[in-house]
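**Student:** Here's my sequence, what's the structure:
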Amino acid sequence: MDDDLTSPSTYKRASETAENILKDLPEQLRAPKVGIVCGSGLGGLAEAIEDEPKVEVPYKGIPNFPQSTVQGHAGKLVFGLIGPAKTPVVLLVGRAHFYEGHSMELVTFATRLCRMLGVEVMIVTNAAGGLNPEYNVGDIVCLNDHLYLAGMVGVNPLRGPNDESIGVRFPPLSDAYDLELRRRAHIAWRKLELDSSRGKLHEGVYAFASGPTYETRAECRMLRGFGADLVGMSTVPEIVVARHSGMRVLAFSLVTNRAVLEPGLRGDDPLVQGMSAGGLAEFLSKGKANHEEVLEEGRKAARDMQGLVKEIVGDLYAN
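**Tutor:** The predicted structure is shown next:
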């Protein structure tokens, strides 16, 4: 694929891929109104759709589509219906990440595809580290803004020639996270009475880090100082492309670990001098993130996230 991330050939490939998929779908699934991206450990969101009709399309069989190599990402599109209004939706169970070696064009190709399929609303989910000390593991955060440091220095999916038929050259992002959809999210949360010992619903700012390394203590403090409540390795490039394409956006982060903000002990600290090697290792391991824990917390909270998304979509198209 070429390096021009918004070149006409990108749109042509997305259009060709959409046509290839749609021809094999039953009539009632050919015009999905909502696209739902399932983040790490959140593939259970696919259970929110009706059992019939349902069509699953593995990524490996889709022309031009990037392949995810990450554990916990099944890699398939799921077409089905949600809610009393039988709203047609498409779920992206798994996503491509920049850290896997994909270009930003490929990372956001699925979002372009959703636009070509006719999607009006993108609901994007992810697993993230909590920077805000008020967040606990298992909490869900409705995103209301983001920090895209990589994008500010050139790693932006809109770099390159722009097709005005898709979106404007300089799209504003001050309204990236749809306020009316966020209002619906809070109403749905209260209606379902999900606020419990298992987790709470917050609103916050997500910081994109390219990964695949988790952030250092100093990086976490820097991001928190910049105003970030969460940090993760996805979502923001998809949001940028979704808004450029004219789709409305609602995004949720599941807090799967609490980032370590306090500085580590210095090597010349008297406390360190008296520690055994085992004690030093135990101290450094406190709060350390790992992917297995991310997936486990995703599985635990999947039911709440599933119910929340189902309620929002059902209410959105009820009339």
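
**Student:** going forward, measure contacts and count neighbours with C-alpha atoms only.
**Tutor:** Noted.

**Student:** I'd like to know which elements the lengthiest helix in the chain is packed against.
**Tutor:** Using DSSP state H to define each element, the chain has its longest helix at helix 291-316. When contacts are defined as 3 or more Cα pairs under 8 Å, 6 or more residues apart in numbering; DSSP states H and E, helix 291-316 packs onto strand 76-82, helix 179-192, strand 248-258.

**Student:** among these, which is the most enclosed?
**Tutor:** strand 248-258 (a mean of 26; mean count of other Cα atoms under 10 Å).

**Student:** Run the chain-centre distance for the next helix or strand after it.
**Tutor:** Past strand 248-258, further along toward the C-terminus, the next helix or strand under DSSP states H and E is helix 270-273. Put simply, helix 270-273 sits 42 Å off its chain's centre (Cα atoms, centre = their mean, to the nearest Å).

**Student:** so residue 77 touches residue 56, yeah?
**Tutor:** Yes. At 5.7 Å, residue 77 counts as touching residue 56 under the criterion of Cα atoms under 8 Å.

**Student:** another one to check against the first:
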Amino acid sequence: MQRNEIVEATDKIKENITETPSIGLILGSGLGVLADKIENAVTIPYKTIPHFPESTVSGHKGQLVVGKLEGKQVIAMQGRFHFYEGYTMKQVTFPVRVMKALGIDSLIVTNAAGGINENFQPGDLMLITDHINNLGDNPLLGPNDDELGVRFPDMSHAYDRDYIEHAEKCASELNLSIQKGVYVANTGPVYETPAEVKMLRTFGGDAVGMSTVPEVIVANHAGLRVLGVSCISNMAAGILDQPLTHHEVIETTEKVKENFLKFIGKIIATLPND
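**Tutor:** Predicted coordinates for the structure are as follows:
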């Protein structure tokens, strides 16, 4: 039963930490640099935690970092798990369950994404206002454990409206221009074809990636408040006539890391405790 696995993983992490985290962070490709800013950091490799998968993707270090960031106690995933790596949806989202069990009540999810909205450009930061699950799977399929969440969770406001408003205010105070939009999750690991990008734009997507949605579904199931931020690392296929590579993704996130660090840092520093 997954609940037993959650307890075993949680107990192992508690052996290494003394403070209870209130905010969870999931750091996407090239964005793990935020965890390097955590003070009094305790680093726990995924391979030492029972039932945790291991990150296999470049740009994902594969460790938890626990400590204080901007005055708040946080637990950060420096690298996430993806459906395309061959993991089940329950494995992909297992860390969210564990972070909830450790005491977080808020989750900030970040990713690198391809821009579908033609008004975007590489290097933009986008607040996720909603998502489209195009993965063909769902982490809540199967029997429901009522102690973890309700059978039919409401996804009307999967991304907390107050948190989005708070993030917009932070961006304004930093004189940082940001975008807002709908994130589409595809399975990967291939990038989309131009025809698929055109379809996703018709569906109402603004950015596309290969993660985030499963974790957000489980976070909502667990009663966590969620904020999502995408780094537009490239324009999706067919918008610019150039090949897409993971190297380009990492290169772009490196260029925008200062804005990313300032933005997320400001959000965390001023995030209400209620």
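
**Student:** returning to that earlier point: quick check: buried residues in the longest helix of structure 1?
**Tutor:** Judged by neighbour count using 16 or more other Cα atoms under 10 Å, the buried positions of helix 291-316 of structure 1 are 291, 294-299, 301-314.

**Student:** and it with strand 248-258, angle?
**Tutor:** 150 degrees (axes from the mean of the first three to the mean of the last three Cα atoms, to 10 degrees).

**Student:** would you list the helices and strands packed on helix 291-316 of structure 1 in TSV and tack on distance to residue 149 of structure 1?
**Tutor:** Below are these laid out as TSV (distance: least, Cα to Cα, whole Å):
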stretch	distance to residue 149 of structure 1
strand 76-82	30
helix 179-192	23
strand 248-258	19
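
**Student:** Quick one: closest of the ones you listed to residue 284 of structure 1.
**Tutor:** strand 248-258 (14.4 Å; Cα to Cα).

**Student:** Residue 117 of structure 1 maps to what in structure 2?
**Tutor:** In structure 2, the residue matched to residue 117 of structure 1 (TM-score structural alignment) is residue 102.

**Student:** Can you tell me the number of residues neighbouring that match?
**Tutor:** 22 (other Cα atoms under 10 Å).

**Student:** residues in contact with the alignment partner in structure 2 of residue 34 of structure 1?
**Tutor:** When structure 2 is aligned by TM-score structural alignment, residue 34 of structure 1 is paired with residue 23. Listed by Cα atoms under 8 Å, 6 or more residues apart in numbering, the contact set of residue 23 of structure 2 reads 72-75, 104-108.

**Student:** make it 6 Å
**Tutor:** Contacts for residue 23 of structure 2 (Cα atoms under 6 Å, 6 or more residues apart in numbering) come out as 74, 104, 106-107.

**Student:** List only buried entries from those.
**Tutor:** Buried subset of the contacts of residue 23 of structure 2 (neighbour count, 16+ other Cα under 10 Å): 74, 104, 106-107.

**Student:** Take the residues you listed and lay them out in CSV including secondary structure and distance to residue 172 of structure 2.
**Tutor:** Converted to CSV, those look like this (DSSP: H, G, I helix; E, B strand; the rest coil; distance: Cα to Cα, whole Å):
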residue, secondary structure, distance to residue 172 of structure 2
74, strand, 24
104, coil, 27
106, strand, 22
107, strand, 22
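
**Student:** Would you reformat those residues as a markdown table and include distance to residue 138 of structure 2?
**Tutor:** Putting these into a markdown table (distance: Cα to Cα, whole Å) gives the following:
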| residue | distance to residue 138 of structure 2 |
| --- | --- |
| 74 | 27 |
| 104 | 23 |
| 106 | 21 |
| 107 | 19 |
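
**Student:** What's residue 236 of structure 1 aligned with over in structure 2?
**Tutor:** When structure 2 is aligned by TM-score structural alignment, the residue opposite residue 236 of structure 1 is residue 213.

**Student:** scratch that, residue 249 of structure 1 is what I was asking about
**Tutor:** Per TM-score structural alignment, residue 249 of structure 1 is aligned with residue 226.

**Student:** From what I see, that match and residue 107 are in contact.
**Tutor:** Yes. Counting by Cα atoms under 6 Å, residue 107 is a contact partner of residue 226 of structure 2 at 4.9 Å.
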